[in-house]
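[1] Task: produce atomic coordinates for the following.
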Amino acid sequence: MTTSDSSSVATYDEARAEVLRLTGRNYGIVRHLFVQHPRGSAVRPSTLGTLVNKRKHRALLLYLLLLTIWPMLEKRREPFEGALWARLLSTEKGTAWTTSDISKAWTDLEGLGLIDRTREGRAVRVTPRREDGKSKWTAPGQVGKDRKETYFSLPGAFWTSGLFADLKLPGLAVLLIVAAETSKGDEVWLSYERAAEWYGLSAASFKNGTRDLEEWGLLTRRPETIKAPLSPTGSTTKWWYSLNGAYSSAARAAAQDLARKEREVRTKKQAATKKRTKSLAPKTRGRAPASPARQGRSAK
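    Below you'll find the model as predicted:
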């Protein structure tokens, strides 16, 4: 009889680190469309606001994980089992997911048009749909000048550090909003009062989310006093939001640049290997000799 100790069993953290490694990049990408419809749309709030208002915290996390690891998942012959998804979203701190949690979250996502499910024998293959639920998912950024194709990145640290399990739903929502709004700049002006109009979040939820991120040291708010002739005080304060550490605009841009360079190196190595293999293959000149049977027929 054989026994196994804890050292022979991969931890939840190790499982998440491995799937991220297999993606070939240490971040996930999400369309801006997930957070907010493009400027000029009749309604600005999008899928994120819907998930927050419906309190679908687990569904939101599962969808983000699916998008993050899709580069490796779509190449797999066999889909992940529910138990593996549950491990990827559980932590040693005590946050545990069950296969029932996974199944319910998939059902919620399917109802919102965010995934497709197809049965393959006893397994179920899950495929992401576009972040607004309106069409099949494709890699963003493939169509130039299409505002529905722009995207922002979510650092791998979100998963490997366990932050995904630490943030409350409002904190997660504000993290995604600020990450989306700072994909091209260091900071963005935001307002509690406009949160519902812009993102579908109540002022209270936005304020709670801001506080959550500040407590984790992830968010910096910078006040700017400006003239306001019709204000009782003659001025007003605008608040500028920026993310810190691995979540900052600069750090996320650097991670994408590093992934691009590593991808170019891998591509060159693969091309060199293919060329070398081809050069070592045996070469034949002229017509191949006839088979003995064919030679016999020719002699008759």
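[2] CA atoms for contacts and neighbours, from now on please.
    Will do.
[3] where do the strands sit along the chain?
    27-31, 115-120, 123-128, 151-155, 188-190, 219-227, 235-243 (DSSP state E).
[4] Show me what the shortest one is in contact with.
    Pointing back at strand 188-190 there. Residues from elsewhere that reach strand 188-190 (CA atoms under 8 Å, 6 or more residues apart in numbering): 178, 181-182, 238-242.
[5] The closest residue to residue 124 other than its chain neighbours: what's it in contact with?
    Computed as CA to CA, 6 or more residues apart in numbering, the closest residue to residue 124 that is not its neighbour in sequence is residue 118, at 5.6 Å. Remark: with contacts taken as CA under 8 Å, 6+ apart, residue 118 is in contact with 124-126.
[6] let's see this one next to it:
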Amino acid sequence: MSNDDPTNPFAGLEDQLKLTPQGARAELLDKARRGFCPIRNTFVQHPQAAKIRPSVLARFVTSRQERALDAFLLLHALQPILENEPYPMGTWANLLSGRRPCSTPTASKAFSTLEDMALISRRRDGHRVILTPLREDASGNPWIKAGSDAQERDGYFVVPHEYWTNGYADRLRLPGKAMLLIALKETQGDGHQSFEMALDRAFEWYGISERTAERGFNELNREHLLLTRIQRVANPKLPPGVYQRRYHRALREPFSTIDRKTLQDAAKTRVTATTERK
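    Predicted coordinates for the structure are as follows:
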């Protein structure tokens, strides 16, 4: 029977043999049904009381582990669906392909890096690899979803799934990804739509060089993701008419504080509706 035969019950059916990495990510992320991924603040920076502020993110940047950072973020974004449906490493290789193709050995190496950093544990189950997240601070402690324990003191920020589905994960390079995560952390929650950061504080606060921070902000500007306001402030140590400059930055759609709150509110509404139906 041909596809044109009106008596053919399978008319119009065609093989669908190609799914792009971006399309595969979008389809799987849709199953997570949240629209965002929560990450603890301690992944980016230790609390103010800590003697050393830089945290795990700095280790990815200084060791140039962009692929491993992508693997870390995607693994968290795909929770909890991975708990019951682990993927073969070839699937991860496809999901992690983008600006640079990712082979199966390369994907495996990225997860080995995460294992060495005490960010995941992994074990084999036939052809599948069971990847289990550990605490985002690289302590090796068991992981639970950020925000799920009301007694937990660690704050968290959220990464909208548009990071993956709109191609930002493919277009941004490591400096841009690092500064996006920093900006997300610093602008999470009511009253924190912008943050102040001088480039020369990047290393002290986040363990990232001034040059890397500058390159990262430039990448975000090229993607039209960043707003900047330079505030001039009088300083008694400076001559009259000479002002100190303070750089205030905010994220634009789809990563703005308001956009993220909208995603979180929608997720809460869905959970409430599901609970009431039960």
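[7] quick one, which of the strands of the first structure is nearest to residue 73 of the first structure?
    Checking the strands of the first structure against residue 73 of the first structure by CA to CA gives strand 123-128 as the closest, at 9.3 Å.
[8] once the two are aligned, what's the mean deviation for the closest one against the second structure?
    When the second structure is overlaid, strand 123-128 of the first structure sits 1.0 Å from its aligned residues on average, using mean CA distance after the TM-score superposition for the first structure.
[9] relative orientation of that strand and strand 115-120 in degrees?
    Between strand 123-128 of the first structure and strand 115-120, the angle comes out at 160 degrees (axes from the mean of the first three to the mean of the last three CA atoms, to 10 degrees).
[10] In the second structure, what range does strand 123-128 of the first structure match?
    Strand 123-128 of the first structure corresponds to residues 128-133 of the second structure when matched by TM-score structural alignment.
[11] so residue 219 of the second structure sits right up against residue 174, yeah?
    No: counting by CA atoms under 8 Å, residue 219 of the second structure does not reach residue 174; the two are 9.8 Å apart.
[12] Pull up the overlap in contacts between those two.
    Counting by CA under 8 Å, 6+ apart, nothing touches both residue 219 of the second structure and residue 174.
[13] about what we covered before: format the strands of the first structure as a markdown table; extra columns: distance to residue 142 of the first structure.
    Formatted as a markdown table, the strands of the first structure follow (distance: least, CA to CA, whole Å):
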| stretch | distance to residue 142 of the first structure |
| --- | --- |
| strand 27-31 | 12 |
| strand 115-120 | 20 |
| strand 123-128 | 17 |
| strand 151-155 | 11 |
| strand 188-190 | 26 |
| strand 219-227 | 31 |
| strand 235-243 | 27 |
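[14] Let me know which of those strands is the nearest to residue 74 of the first structure.
    Nearest of the strands of the first structure (CA to CA): strand 123-128, 8.1 Å.
[15] how far does the closest one sit from the chain's center?
    Strand 123-128 of the first structure sits 16 Å away from the centroid of its parent chain (CA atoms, centre = their mean, to the nearest Å).
[16] buried stuff in that strand?
    Buried residues in strand 123-128 of the first structure, counted by 16 or more other CA atoms under 10 Å: 124-128.
[17] and what of stretch 98-116 of the first structure?
    98, 101-102, 105-110, 112-116.
[18] what residues does that stretch touch?
    Under CA under 8 Å, 6+ apart, the answer for stretch 98-116 of the first structure is 56, 58-59, 62-63, 82-83, 85-86, 117, 126-134.
[19] cutoff 6 Å now
    Contact with stretch 98-116 of the first structure is made by 59, 82-83, 86, 126-129, 133, as judged by CA atoms under 6 Å, 6 or more residues apart in numbering.
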